[in-house]
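Okay, structure incoming, though there's no sequence with it:
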């Protein structure tokens, strides 16, 4: 047997270094930082545009509520004469007026408070969307990196099985190996080829999904963030972390907007009264022209038929906002615990899989060497290679997930690294 062919990866090379070599080979230029990637996604995020329009609208409503009157002026006019009655005595009347609705006591300031509270709520919703977008970028970037590591592992496995299949074919032709072993080696190589094709498909899909999110065909370099960033981060108490979470802040501002709306509903206990000026210009039979000027007012009286639905809707809105705030606090508290535990578990998994990958690489090399010397069967050598590939992929996945958990912890503290 020919002993010159050696495995592509030496036993001393960890799977993390193998992943780094592959990433550098596939990406000629270094990818953007995670912070830059989030900025790319934020610049083209459609939800951000929608929320900004809503914020501007709420601010405009707050400014409009500072008007002296509760609405725009109303113009009225009348024209009457006696010609349609079949007479021509010269009775002609022109009448016109203008009136404006008045604020009820405290209604104007309550309207401003509602609009301002809604604008503040949308401000926090922007922060919530930015946080959610950061997590989406993180997950998409991690999926792309893991998919590329799967391609890397599949390449290594295919190279190893192809090398063993070539040696087995020569051995079969030389009468040194049974044909069934040659068929086994060819089947292993074809399975590795199929795995490589599937891995390349997954990598392309992950890359396309990330490009749609970022607007650029790049993969963020999340490997630069790790335990040192978490260690040096300025942590605060868990309670303060929860209170500063934008999801809780948004829910709290929604409650404030609902409370302001309840106050406005109480202030709007009746339709707005109107006051205005009328002018009359008329001509009567046998009399000179007559002009008159006067005031007019209209005061609709309160009605339970009108007020009850308004108050009911305001109460329902406040109850819903209060319930959502309670649910948001519970959800954020649970998520904080999960993020912390995920980081602890990811740290352990990273260390364990790295050691396991190194050991499985050594075992695969030893089994292949023993097979070439006739001291081990082919199926054992192939199984060792497959097991080494699976462990190496688990190692690369654990390494990416550790970086993801570190960044997720930083995001939970209110920092986008």
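Happy to help now that I have it. All values reported here derive from a predicted model rather than from experimental measurement.

CA only for contacts and neighbour counts going forward, please
Will do.

Please enumerate the strands of the stretch 201-350 of the chain.
In the stretch 201-350 of the chain, the strands defined using DSSP state E, counting those that start in this stretch lie at 274-283, 290-298.

Show me what the last one is in contact with.
Same thing as strand 290-298. By Cα atoms under 8 Å, 6 or more residues apart in numbering, the residues outside strand 290-298 that reach it are 99, 273, 274, 275, 276, 277, 278, 279, 280, 281, 282, 283.

if I read this right, residue 217 contacts residue 211, doesn't it?
Yes. Between residue 217 and residue 211 there is a contact at 5.0 Å, judged by Cα atoms under 8 Å.

more crowded one of these two?
For residue 217 versus residue 211, neighbours defined as other Cα atoms under 10 Å are more numerous around residue 211 (17 against 13).

the helices in this structure, which residues?
Along the chain, counting by DSSP state H, helices occupy 15-26, 34-43, 46-64, 107-173, 179-214, 227-232, 238-244, 246-267, 304-372, 378-412.

Roughly how far does the most far-flung residue of the chain relative to its centre sit from residue 82?
What lies farthest from the middle of the chain is residue 286; by Cα atoms, centre = their mean that is 80.7 Å. Taking Cα to Cα, to the nearest Å as the measure, residue 286 falls 14 Å from residue 82.

Over to residue 400?
91 Å.

Can you pick out the residue with more neighbours from those two?
Comparing residue 400 with residue 82 by other Cα under 10 Å, the one with more neighbours is residue 400, at 25 against 13.

Residue 277 - nearest residue in space that isn't next to it in sequence?
residue 295 (4.5 Å; Cα to Cα, 6 or more residues apart in numbering).

distance of that neighbour from residue 270?
22 Å.

ok, now residue 238?
For residue 238, the distance to residue 270 - Cα to Cα - is 47 Å.

quick one, which of the two is more surrounded?
residue 270 (17 against 13).

shouldn't that one be in contact with residue 302?
Yes. The criterion here is Cα under 8 Å, and residue 270 meets it with residue 302 at 4.5 Å.

residues in contact with the closest residue to residue 65 other than its chain neighbours?
With sequence-adjacent residues excluded and distances taken as Cα to Cα, 6+ apart, residue 65 is closest to residue 112, at 5.4 Å. Residue 112 makes contact with 61, 62, 63, 65, 66, according to Cα under 8 Å, 6+ apart.

Check it against this one:
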């Protein structure tokens, strides 16, 4: 059936290996720290970094009466009502969106691994059948040469048989090159030297819930909506509240006095500040909404196409198997007639070529059926 090596890792291990080598996967996983930092910042009770101030005033360089004033202050921006909750919602939406992107990227990578594995299987089946055909032609050539020496066949028949053997060897070399190319592509993707045991995947009964592709576009829409909510809640920069302690002394002999002060700074939002932010957020929502609608349509089309391809692969395999059976029976009859001297070498070689073509077609259709199973599971969002 398909190409396999005993003891090699399975399909899931191959996908895991490809994931570890993927630059996009590394980038997405590294962004988890960013989202975690964003969630921690959103959960803070202050809207930014606090500041510490120190001021000192003295008349040492002017009146020299001993007047001194020292002030220490602490200030921090604070959230307005609803801002903290909006930013927490945005941070959570960003985290959910990232996880959905990771799942969708892993699904896409699994599809690439599936494609390359079945490409290796197809190349291996083609090589196996080509080698089998070569060995069969070599056996025929030996029989023809023996009969040429015995005087039963002409020398031209011997030359024709040897030409077919040489052509078969060239076909084997070409098939080996294609197999090595397919193996190279798989190894570049996964970094694994061995090929997993490849079996036809059982078709999933239902679509994955949630489907990684749909989840990715839906969470992107939710993040865009949360971003607009933050813009609406943040019409200006956060106000700043400060607490200060002042120590004053009027002259050398006078007593020192202490006081505590509270300061509030409230920035005013303007249309020039808020309009671009709001417009950008609404643009993101429109884009995400369109992408979500398109993804649902494309996903349904992909699943329908995959089911149709699976049905076509089944019908093609049935036809190819029937044809291969008939050509094998026909070739067996021609071989018997050739050995009995009733049919010529050209008839036998033509029958062998047709039989080889039918065998290759049957093997390739078996691979195509396995690939159709994998593609349907891929469309359904099933990860290995």
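The structure has been received and is ready for your questions. A quick note: this is a predicted structure, and the numbers were derived from the prediction, not measured.

who's in contact with the residue lying closest to residue 413 of the first structure once chain neighbours are set aside?
Nearest non-adjacent residue to residue 413 of the first structure, counting by Cα to Cα, 6+ apart: residue 241, 6.0 Å away. By Cα under 8 Å, 6+ apart, the residues touching residue 241 of the first structure are 412, 413, 414.

burial of the last one, as a residue count?
Counted with other Cα under 10 Å, residues neighbouring residue 414 of the first structure total 16.

ok, the spatially closest residue to residue 147 of the second structure that is not a sequence neighbour - how many residues close by?
Take residue 147 of the second structure and drop its neighbours on the chain: the residue closest to it by Cα to Cα, 6+ apart is residue 153, 5.7 Å away. Applying other Cα under 10 Å, we find 17 residues neighbouring residue 153 of the second structure.

any idea how far residue 153 of the second structure lies from residue 205 of the second structure?
61 Å.

Kindly report the same for residue 134 of the second structure.
43 Å.

The two: which has the busier surroundings?
residue 134 (22 against 8).

And the residue lying closest to that one once chain neighbours are set aside, how close does it get to residue 338 of the second structure?
Nearest non-adjacent residue to residue 134 of the second structure, counting by Cα to Cα, 6+ apart: residue 168, 5.1 Å away. Distance of residue 168 of the second structure to residue 338 of the second structure, computed by Cα to Cα: 21 Å.

repeat for residue 92 of the second structure
For residue 92 of the second structure relative to residue 338 of the second structure (Cα to Cα), the value is 78 Å.

more neighbours, the two?
residue 92 (19 against 16).

what about residue 83 of the first structure, neighbour count?
With other Cα under 10 Å as criterion, residue 83 of the first structure counts 12.

Now do it against residue 91 of the first structure, distance only.
Relative to residue 91 of the first structure, and taking Cα to Cα, residue 83 of the first structure is found at 8 Å.

ok, now residue 98 of the first structure?
24 Å.

Show me what residue 190 of the first structure aligns to in the second structure.
Residue 190 of the first structure maps onto residue 166 of the second structure when the alignment is built from TM-score structural alignment.

nope, residue 347 of the first structure is what I was after
That one, residue 347 of the first structure, aligns with residue 314 by TM-score structural alignment.

who touches its match in this structure?
Taking Cα under 8 Å, 6+ apart, one finds residue 369 in contact with residue 314 of the second structure.

Measure how buried the residue nearest to residue 307 of the second structure when sequence neighbours are not counted is and give me the count.
Of all residues not flanking residue 307 of the second structure in the chain, residue 376 sits nearest, at 6.4 Å (Cα to Cα, 6+ apart). Close neighbours of residue 376 of the second structure, defined as other Cα under 10 Å, add up to 25.

Residue 390 of the first structure versus the aligned partner of residue 376 of the second structure in the first structure, what's the distance?
Alignment note: residue 376 of the second structure maps to residue 409 in the first structure; criterion TM-score structural alignment. Noted for residue 409 of the first structure: a distance of 28 Å to residue 390 of the first structure, by Cα to Cα.

do the same with residue 296 of the first structure
Taking Cα to Cα, one finds residue 296 of the first structure at 87 Å from residue 390 of the first structure.

The two: which is more packed in?
residue 390 (17 against 12).

which one in the second structure is aligned with the more buried one?
With TM-score structural alignment as the criterion, residue 390 of the first structure matches residue 357.

tell me the contacts of the counterpart of residue 217 of the first structure in the second structure?
Per TM-score structural alignment, the equivalent position to residue 217 of the first structure in the second structure is residue 193. When contacts are counted by Cα under 8 Å, 6+ apart, residue 193 of the second structure touches residue 187.

and if we set it to 10 Å?
8, 183, 184, 186, 187 (Cα atoms under 10 Å, 6 or more residues apart in numbering).

Between which two of those is the distance greatest?
Based on Cα to Cα, the longest span within those runs between 8 and 184 and measures 16.5 Å.

Residue 351 of the first structure: how many residues sit nearby?
14.

ugh, wrong one, residue 342 of the first structure
So residue 342 of the first structure, with other Cα under 10 Å, has 19 neighbours.

on that earlier part again, is it true that the match of residue 190 of the first structure touches residue 134?
Yes. The pair residue 166 of the second structure / residue 134 is scored as a contact, 8.7 Å apart, by Cα atoms under 10 Å.

Quick check: neighbours shared by these two?
residue 172.

before we move on, back to that, of the helices of the first structure, which is nearest residue 70 of the first structure?
helix 107-173 (7.3 Å).

With the second structure overlaid, report how far the closest one is off on average.
Overlaying the second structure shows helix 107-173 of the first structure at a mean distance of 1.8 Å from the equivalent residues (mean Cα distance after the TM-score superposition for the first structure).

Just tell me what residue 129 of the first structure corresponds to in the second structure.
So, by TM-score structural alignment, residue 129 of the first structure is matched to residue 105.

quick one: contacts for its match?
Taking Cα under 10 Å, 6+ apart as the test, what residue 105 of the second structure contacts is 19, 22, 24, 25, 28, 99, 111, 212, 213, 216.

Repeat the analysis, applying 8 Å as the threshold.
residue 25.

got it, and the one 5 residues further on?
Applying Cα under 8 Å, 6+ apart, we find residue 110 of the second structure in contact with 15, 378, 383, 384.
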